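[1] Quick one: sequence and predicted model below, then my questions.
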Amino acid sequence: MEARTPADVRRWRRYLADERAEAAVYRDLASRRTGEEREILLALAEAEKRHEQHWLALLGDDVGRPVPGDVRTRMLGFLARRFGGVFVLALAQRAEARSTYDREAFATPTMAADEQIHEEVVRGLATRGRNRMSGTFRAAVFGANDGLVSNLALVLGIGASGVSSQTVLVTGVAGLLAGALSMGAGEFVSVRSQRELLEASTPDPRSAHALPHLDVDANELALVYRARGMAPGDAQERADRVLASLAASGAAGPGTLAHDEPEPGSDGGELDDDHETHGTAWGAAISSFCFFASGALIPVLPYLLGLTGGRAVLVACLLVGVSLLVTGAITGLLSGTSPLTRGLRQLGIGLAAAGATYLLGLAFGTTVG
């Protein structure tokens, strides 16, 4: 092994601190969970403990006093102790992706492989949370972004036409209320309709009771599998197996048709996931209403505070710009992509839409004048 240098010792101490901090994060997350997720998180903490022992063995007498870990890891630990939701798991996923063990000469190949696998484990846990919240989250993100952009565009467009600040304020408040109610109602109808479509596609469990009475020679069960997308030969083979199993057991088990097929969507699991992913109609409606209203309020704030003219426009644009960056960054974190990229993209799209409306307002105001 290469001779250690003071730089090596400093680096190993940072690695040691990070491993301890990451293990603590997983233990904190595990304390807020039960069952399988708790076991998985505790196993990750044990793996980080093994990595910690590696650096302790390398440091030997040079271990010294504990040093603070990476700022991002310490922040992650703070969030894990106080919240512990999918947001923290998404941050932990990104933290695992930042591992440099594959480029560290003193880390073992096993450690580098562990970190790559840890990223996938945390991704799997985060995905569970993302699926549970995705319906409401989609409505919240869409509502907040739409409220920010549409009301900023409305306020800028009306303001640029030359009307009074009072008129701009009234228009902005009216746009907030109308948009929030429209968004809430639209989300309710959309999610309710989507869930009804999914329910209509779910096999009726009562169909299983008809299986013992089917004509084995005709074997119309094969038609069910063909209707679900299986090739005729595969469908016939599957139906024969189901009926043979039924004859051996003497009774149709519950969910024989709903949960015993290998094709996509017919095992019950995927459809259940779809229902979970879309969320509830009321949850989506309330989320959309509240987040649209909160987003639409921001462009109106300068006028509520008494600002007028160009100063009100500038403050409104700055407030909305910061809000778009924040919502984009949060979306990026939760979706596992770059927060900065998503934030800048959302900022660019939002301000471009508002700017176009402002120019139209200027043109309209000039024409009227």
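    Looks like it came in fine.

[2] When you work out contacts or count neighbours from here on, use the C-alpha atoms and nothing else.
    Will do.

[3] in which helix or strand would I find residue 178?
    helix 165-201 (DSSP states H and E).

[4] buried ones in that helix?
    Residues 165, 168-169, 171-173, 175-177, 179-192, 194-195 are the ones in helix 165-201 that count as buried (16 or more other Cα atoms under 10 Å).

[5] Over to stretch 147-156?
    147-156.

[6] Looking at the residues you listed, which are in strands?
    Counting by DSSP state E, none of the members of these fall within strands.

[7] need those residues in a markdown table with distance to residue 302, can you?
    A markdown table is the format used below for the buried residues of stretch 147-156 (distance: Cα to Cα, whole Å):
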| residue | distance to residue 302 |
| --- | --- |
| 147 | 16 |
| 148 | 14 |
| 149 | 16 |
| 150 | 16 |
| 151 | 13 |
| 152 | 11 |
| 153 | 14 |
| 154 | 14 |
| 155 | 11 |
| 156 | 12 |
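
[8] Just give me the closest of those to residue 114.
    residue 148 (42.4 Å; Cα to Cα).

[9] Verify the stated contact: the closest one with residue 291.
    No - the pair residue 148 / residue 291 is not scored as a contact, 9.5 Å apart, by Cα atoms under 8 Å.

[10] which element follows whatever helix or strand residue 321 lives in toward the C-terminus?
    If you go by DSSP H and E, residue 321 is part of helix 309-335. Next helix or strand after helix 309-335 toward the C-terminus (DSSP H and E): helix 339-368.

[11] try this one side by side with the last:
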Amino acid sequence: HYGRDVELRQDEDVLDTWFSSWLWPFSIMGWPEETEELATYYPTSFLVTAFDILFFWVARMIMASLHFRDEIPFETVYITPLIVDPQGRKMSKSKGNTVDPLELMAEYGADALRFAMAHATTKGRAMRTPTTQLEDARNFLNKIWNMARFVLMQLGDERPDLPETVTEVEDRYILSRLAATVATVREHLEGYNFNLAAEAIYDFTWHDVCDWYLEMAKVRLQNGSDDGAKGVLYHVLKQIVLLLHPFVPFITEEIWQVLGEDPASVSIAPFPESRATDRDEEAEVAISAFQEAVTGVRTIRVEVNVPADVRVSVIASTETEYVSGTLGATGPALEAMTGSEPWQLVADRDFEPPPGSAQQVFPEFDLYVPLADLI
């Protein structure tokens, strides 16, 4: 390198700046003393880190642990991606391209930041600040808060148990979807797929619960009949709070305190277990037909610009028994969610609709909305 032989000598006053980090897994437990903490908590099982310090820290912790303790300090290393700037560069103070998480928390909230990071993080080397996911997460938490307020308004001081027998198709449906979601979330958490776990909770809460089940339950609750809807609503709300707590601890703890549930904190409550007996494919298929029917009528209303305050007539023709049974059993909800008069069910798909009717065709049924008096 210098064009001649040079004697190299290591400086005696320089120490590896990572030396103390090598010892971290056991030194913080009181080592070299054989403390109670060391006997209890070492070795650990799981380490979270980034790929850029695998050699500087992770490998050296393993070497030091093998040297001083004759065993590895952890069994699993979970490597997270680095947050990079919009140009894909690693963030650093010298470049001035860092993002202050305190500013993000001030704008979106700590829970929204946590959920967005979990939702956006995949198994890779780098990711950009999830701005879109931050906005989505904040909206999602608002949705959860409003859902909890609605349920609590319906319950008052009542804290009903889940009914022993559930007969209404929408109740069976939401309990089936809950059981499937719990199983999915547990599977993804055990596989360290935190983004997929967050996505499963998001989809269940926003779509299955808020978009569909709450709207159907509202109709029953407005009629003043307590046919088990309150018990199912309360059960689903508690399970959502428990599922979400690892991701959004603050809002879930606040809701848990308002519920007045045991134990005293949701952080020490058991994580949900999937109840296989709640899986109900028949109910899920039935509600899928209900969703198609509602979506079909809403599409017709939008396409022909039917005013929101105008109630339409709807004719459904089907030769499939479960479809006719579902549409018949959920009549009040169909009317409320589509702005329609009581539906007419026809057991003949060759049915000739009134002239000037808009049509939506589905695999098991057809929908017709007469428009002659509306256009």
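    Okay, I see it. Source: prediction; values computed, not measured.

[12] what TM-score do we get after superposing?
    The TM-score (TM-score structural alignment, normalised by the length of structure 1) is 0.27; 149 aligned residues with a Cα RMSD of 5.9 Å.

[13] before we move on, the earlier item: would you tell me what the next helix or strand after the helix holding residue 178 of structure 1 is?
    helix 221-227.

[14] which ones are touching residue 194 of structure 1?
    Applying Cα atoms under 8 Å, 6 or more residues apart in numbering to residue 194 of structure 1 gives the contacts residue 278.

[15] wait, I meant residue 136 of structure 2
    Contacts of residue 136 of structure 2 (Cα under 8 Å, 6+ apart): residue 116.

[16] I'd like the distance between it and residue 346 of structure 2.
    42 Å (Cα to Cα, to the nearest Å).

[17] And for residue 188 of structure 2?
    45 Å.

[18] Also residue 151 of structure 2?
    Taking Cα to Cα, one finds residue 151 of structure 2 at 36 Å from residue 346 of structure 2.

[19] Thought residue 116 was touching residue 93 of structure 1, still the case?
    No - in this structure, residue 93 of structure 1 is not within contact of residue 116 by Cα under 8 Å, at 10.1 Å.

[20] sorry, back to before: the buried residues of stretch 147-156 of structure 1 in helices, which ones?
    147-156 (DSSP state H).

[21] Check the buried residues of stretch 147-156 of structure 1 against residue 135 of structure 1 and report the nearest one.
    residue 147 (18.2 Å).

[22] Could you tell me which residues make contact with the closest one?
    176, 179-180, 291-297.

[23] mind giving me a markdown table with those and columns for distance to residue 332 of structure 1?
    Formatted as a markdown table, those follow (distance: Cα to Cα, whole Å):
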| residue | distance to residue 332 of structure 1 |
| --- | --- |
| 176 | 26 |
| 179 | 25 |
| 180 | 24 |
| 291 | 18 |
| 292 | 19 |
| 293 | 22 |
| 294 | 20 |
| 295 | 18 |
| 296 | 22 |
| 297 | 23 |
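
[24] What about those, which one has the most neighbours?
    Counting neighbours by other Cα atoms under 10 Å, the top entry in the contacts of residue 147 of structure 1 is residue 292, with 32 neighbours.

[25] and it, what does it touch?
    By Cα under 8 Å, 6+ apart, the neighbours of residue 292 of structure 1 are 140, 142-148, 176, 179-180, 183.

[26] Adding distance to residue 328 of structure 1, write the residues you listed out as TSV.
    Converted to TSV, the contacts of residue 292 of structure 1 look like this (distance: Cα to Cα, whole Å):
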residue	distance to residue 328 of structure 1
140	12
142	11
143	13
144	10
145	9
146	12
147	14
148	12
176	21
179	21
180	20
183	20
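
[27] And the residues you listed, which is closest to residue 318 of structure 1?
    residue 148 (11.5 Å).

[28] Residue 175 of structure 1 versus the residue nearest to that closest one when sequence neighbours are not counted, what's the distance?
    Excluding the flanking residues, the one nearest residue 148 of structure 1 by Cα to Cα, 6 or more residues apart in numbering is residue 295, at 4.5 Å. Using Cα to Cα, one gets 11 Å for the distance from residue 295 of structure 1 to residue 175 of structure 1.

[29] Give me the neighbour count for residue 232 of structure 1.
    Residue 232 of structure 1: 14 neighbours (other Cα under 10 Å).

[30] cool, residue 113 of structure 2 as well?
    26.

[31] what packs against whichever strand or helix holds it?
    Using DSSP H and E, residue 113 of structure 2 sits within helix 110-120. Using 3 or more Cα pairs under 8 Å, 6 or more residues apart in numbering; DSSP states H and E, the elements in contact with helix 110-120 of structure 2 are helix 101-108, helix 131-155, helix 194-203, helix 249-259.

[32] Out of those, which is closest to residue 236 of structure 2?
    helix 131-155 (10.0 Å).

[33] Any buried residues in that closest one, and which?
    133-134, 136-138, 140-141, 144-145, 147-148, 151-152, 154.

[34] Return the member of those residues nearest to residue 254 of structure 2.
    For the buried residues of helix 131-155 of structure 2, the nearest to residue 254 of structure 2 is residue 145 (9.8 Å; Cα to Cα).

[35] Please tell me how far that closest one sits from residue 241 of structure 2.
    Distance from residue 145 of structure 2 to residue 241 of structure 2, by Cα to Cα: 11 Å.

[36] And residue 169 of structure 2, by the same measure?
    For residue 169 of structure 2, the distance to residue 241 of structure 2 - Cα to Cα - is 24 Å.

[37] These two: which has the busier surroundings?
    residue 241 (23 against 17).

[38] How far does the helix holding residue 321 of structure 1 sit from its chain's centre?
    The chain centroid and the centroid of helix 309-335 of structure 1 are separated by 20 Å, computed with Cα atoms, centre = their mean, to the nearest Å.

[39] Name the next helix or strand following the helix holding residue 113 of structure 2 along the chain.
    strand 126-128.

[40] and residue 77 of structure 2, helix, strand or coil?
    At residue 77 of structure 2 the chain is in strand, as set by DSSP: H, G, I helix; E, B strand; the rest coil.
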